[in-house]
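Q: Below are the sequence and a predicted model for it; my questions follow.
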Amino acid sequence: MSRAIRRTPAAKVGITVAVIALLIFALFPAYWMVSTALDGKAASRGSQLLPQSLTLKNFSTVINDGGFGHYLRNSLLVAVITVVLSAMVALLASVAVARFRFRFRTSVVVMILIVQMVPLEALVIPLFLQMRQYHALNSLLALSVVYLAFSLPFGIWMMRGFVAAVPKEIEEAAYVDGAGWWRMFFSVLLPLVAPGLVATSVFSFITAWNEFIFALTFMSDDSKYTATVGLQKFFGQNTAEWGPIMAASTLLSLPVVIFFTVVQRRLAQGLTSGAVKG
């Protein structure tokens, strides 16, 4: 018979202090970024914890003068294409690997793992030469295809686990009721693996939204820059405009936070409904 662990008041206070210290350590960079973005005197702020004056001038400078809104639209376009294509391809590929029997099935899974282990920096030059040969440089669609290739190994590997966890008897019951394969796929299998699909979408979105090296290497036209590349415009040769930099960084971080918050709720709802329906 298990007993509940009783903590002394001193232990409770120690745990509380440790949790608060951890939260401060984790959230302080975000606070410094936002407070500097809102500080009208960010250049002379130094080590002061509180902003000297609150203003939205830095955001106005970034959007109106720096054209950062255009870079955000480019990043959003690339991220949406990557998320949609990676979700579709990863789901179908995971079903093939987890359900179908074919030659070299194990080899395909091993190759997926090997591709996941390759450092992305080692692929910059080969991919640049390949894109140049196909005349695909300076194209947002081609950049989306590159990000798709990066996110697919993880997506297939994760979705394979979700598909394999679905009992085959559920699919067989759908077949007995007269459903075809596509009807079973959309009506039975897809709702059950939806939480995994959301998780892979989060990874694909973060990969496409935060990537910098390939976007900088493949894009030569200023109008095709993504937000991560456009951020460097506010860094001078000898100085840095910290107010606009932090304002642009805040705008760059908001879509990730909003997207993760939305899909996290959908993920929790999918897990709960799946548990209730049995």
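A: Nice, thanks for sending it over. These figures come from a predicted structure and were not determined experimentally.

Q: Going by C-alpha atoms from here, please, whenever you check contacts or count neighbours.
A: Fine.

Q: Okay, helices next: where are they in the chain?
A: If you assign secondary structure with DSSP state H, the helices in the chain sit at 9-38, 57-60, 68-99, 105-117, 124-133, 140-165, 168-176, 181-184, 190-210, 213-218, 227-230, 242-277.

Q: Could you look over these and pick the most buried one?
A: Of all the helices of the chain, helix 227-230 has the most neighbours on average by mean count of other C-alpha atoms under 10 Å, namely a mean of 23.

Q: circling back: could the helices of the chain be laid out in TSV, adding distance to residue 51?
A: Formatted as TSV, these follow (distance: least, C-alpha to C-alpha, whole Å):
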stretch	distance to residue 51
helix 9-38	6
helix 57-60	13
helix 68-99	23
helix 105-117	43
helix 124-133	40
helix 140-165	38
helix 168-176	59
helix 181-184	58
helix 190-210	27
helix 213-218	33
helix 227-230	25
helix 242-277	11
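
Q: The structure to be compared is supplied as follows:
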Amino acid sequence: MTLTKAGPAAPARGRTAALPAARRRRRPGRTVASIVALVVALAWVFPVYWMWSSALLPNRRLQSFTPSFLPTGGSLDNFRGVLEDGGFFSALGMSLSVTLLAVSVCLLFALLAALAVSRYRFRGRTSFVLAVLLVQMLPAEGLFIAQYKLMQGIGGLESVWGVSLLYAALVVPFTVWMLRGFVAGIPVDLEEAAMVDGLSRTRAFFRVTFPLLAPGLVASGVYAFLQCWNEFTIALVILQREENTTLPLWLRSFVQASATREVDWGQVMAASSLVAVPVIVFFLLVQGRMTSGLVAGAVKG
């Protein structure tokens, strides 16, 4: 007598055979999505490439009716001309001082506000959150006169701390919203467990919660840095002297020369490339720290 196995194997083989067919049906969709993503990426990268490529070409080639997509025969003469101007390093120091001070003040106050809104229940909490949201809707141009009169009254005109104060006020509301989400995503039980182990509330925060907030602080710091670094209008109102210009104001000087002579677009592109270099360096420094501290500090030790 011969025994045979029951037949669930046939459906299993059928399902196995159906898997490659399903994958083949999904493959055209993935291919189309990949092509669309590649096109979008190229459209995003092309202006940056065009800026760097134009910075290497002389002005006569840039003004030609035939576009030069490759910087063949290019040189660094435009960069030399920009650096010999003498205003780049002064504007770079001003921008770094203003931006770093503004970002530090912004992160400090935004973190305290995000902790208060996320962890505590108090009267006026909802009104405060709505006020932070409504501040973002105010047009910046409508505040210029008030900001100028304020800085004039407290002696903040033509100063690093005056511009930094206005920059920090500009980016604090949105930074509070960003950090609020990060703080709300960290369970309060971690701090309570650390306090049960004998830590005070302050030490529990710095040993447990603060390391977990590192990615949020870095992400918020990147946003604040970009906003402050590229800000133009507030600096134009507060900084009137030529020796106090930030990089965006310094970059404007290359275009203003068009009143007396033609614009040297090669130098404009070279100057724009130099303005972008500190931002690239900043991203290279913080990209490895975006996820650092994600789980560090969750265990006492």
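A: Thanks, I have it. Just so we're clear, the structure is a prediction, and the values are computed from it rather than from any experiment.

Q: re earlier: for residue 44 of structure 1, which of the helices of structure 1 is the nearest?
A: Set against residue 44 of structure 1 and scored by C-alpha to C-alpha, the helices of structure 1 come closest in helix 242-277, at 9.6 Å.

Q: What helices and strands are in contact with that closest one?
A: Taking 3 or more C-alpha pairs under 8 Å, 6 or more residues apart in numbering; DSSP states H and E as contact, the helices and strands that helix 242-277 of structure 1 lies on are helix 9-38, helix 57-60, helix 190-210.

Q: mind checking how far it is from the chain centre?
A: Average the C-alpha atoms of helix 242-277 of structure 1, do the same for its chain, and the two points are 9 Å apart (C-alpha atoms, centre = their mean, to the nearest Å).

Q: need the contact list for the equivalent of residue 227 of structure 1 over in structure 2.
A: In structure 2, the residue equivalent to residue 227 of structure 1 is residue 247, according to TM-score structural alignment. The contact partners of residue 247 of structure 2, taken as C-alpha atoms under 8 Å, 6 or more residues apart in numbering, are 88, 91-92, 94-95, 275.

Q: wouldn't residue 212 of structure 2 be in contact with residue 291 here?
A: No: contact between residue 212 of structure 2 and residue 291 fails when scored by C-alpha atoms under 8 Å: they sit 9.3 Å apart.

Q: Nearest the middle, which residue of structure 1 would you pick?
A: Nearest to the centroid of the C-alpha atoms of structure 1, with distances taken as C-alpha atoms, centre = their mean, sits residue 206, at 1.8 Å.

Q: Against residue 83 of structure 2, how distant is the counterpart of that residue in structure 2?
A: When structure 2 is aligned by TM-score structural alignment, the residue opposite residue 206 of structure 1 is residue 226. Applying C-alpha to C-alpha, to the nearest Å, one obtains 23 Å for the distance of residue 226 of structure 2 from residue 83 of structure 2.

Q: do the same with residue 282 of structure 2
A: Residue 282 of structure 2 sits 21 Å away from residue 83 of structure 2, going by C-alpha to C-alpha.

Q: got the contact list for the equivalent of residue 122 of structure 1 over in structure 2?
A: Aligned counterpart of residue 122 of structure 1 in structure 2: residue 142 (TM-score structural alignment). Under the criterion of C-alpha under 8 Å, 6+ apart, residue 142 of structure 2 has no contact partners.

Q: how far away is residue 142 of structure 2 from residue 233 of structure 2?
A: Counting by C-alpha to C-alpha, the gap between residue 142 of structure 2 and residue 233 of structure 2 amounts to 12 Å.

Q: do residue 15 of structure 2 as well
A: Shown here: residue 15 of structure 2 relative to residue 233 of structure 2, a distance of 64 Å by C-alpha to C-alpha.

Q: what do we get in structure 2 for residue 88 of structure 1?
A: In structure 2, residue 88 of structure 1 lands on residue 108 (TM-score structural alignment).

Q: Could you dump the helices and strands packed on helix 242-277 of structure 1 into CSV and include distance to residue 127 of structure 1?
A: What follows is those, written out as CSV (distance: least, C-alpha to C-alpha, whole Å):
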stretch, distance to residue 127 of structure 1
helix 9-38, 34
helix 57-60, 35
helix 190-210, 16
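
Q: now for the contacts of residue 247 of structure 2, which pair is the farthest apart?
A: Farthest-apart pair in those is 94 and 275; separation 12.5 Å (C-alpha to C-alpha).

Q: Excluding covalently adjacent residues, which one is nearest to the match of residue 206 of structure 1?
A: Closest residue to residue 226 of structure 2 apart from its sequence neighbours, by C-alpha to C-alpha, 6 or more residues apart in numbering: residue 279 at 7.6 Å.

Q: How about residue 113 of structure 1?
A: Beyond its immediate neighbours in the sequence, the residue positioned closest to residue 113 of structure 1 (C-alpha to C-alpha, 6+ apart) is residue 153, lying 7.0 Å away.

Q: Now do the same contact list for that neighbour.
A: Residue 153 of structure 1 makes contacts with 112-113, 115-116, as judged by C-alpha under 8 Å, 6+ apart.

Q: For it, what is the corresponding residue in structure 2?
A: Matched by TM-score structural alignment, residue 153 of structure 1 corresponds to residue 173 in structure 2.

Q: Relative to residue 116 of structure 2, how far out is that match?
A: Relative to residue 116 of structure 2, residue 173 of structure 2 is positioned 14 Å away (C-alpha to C-alpha).
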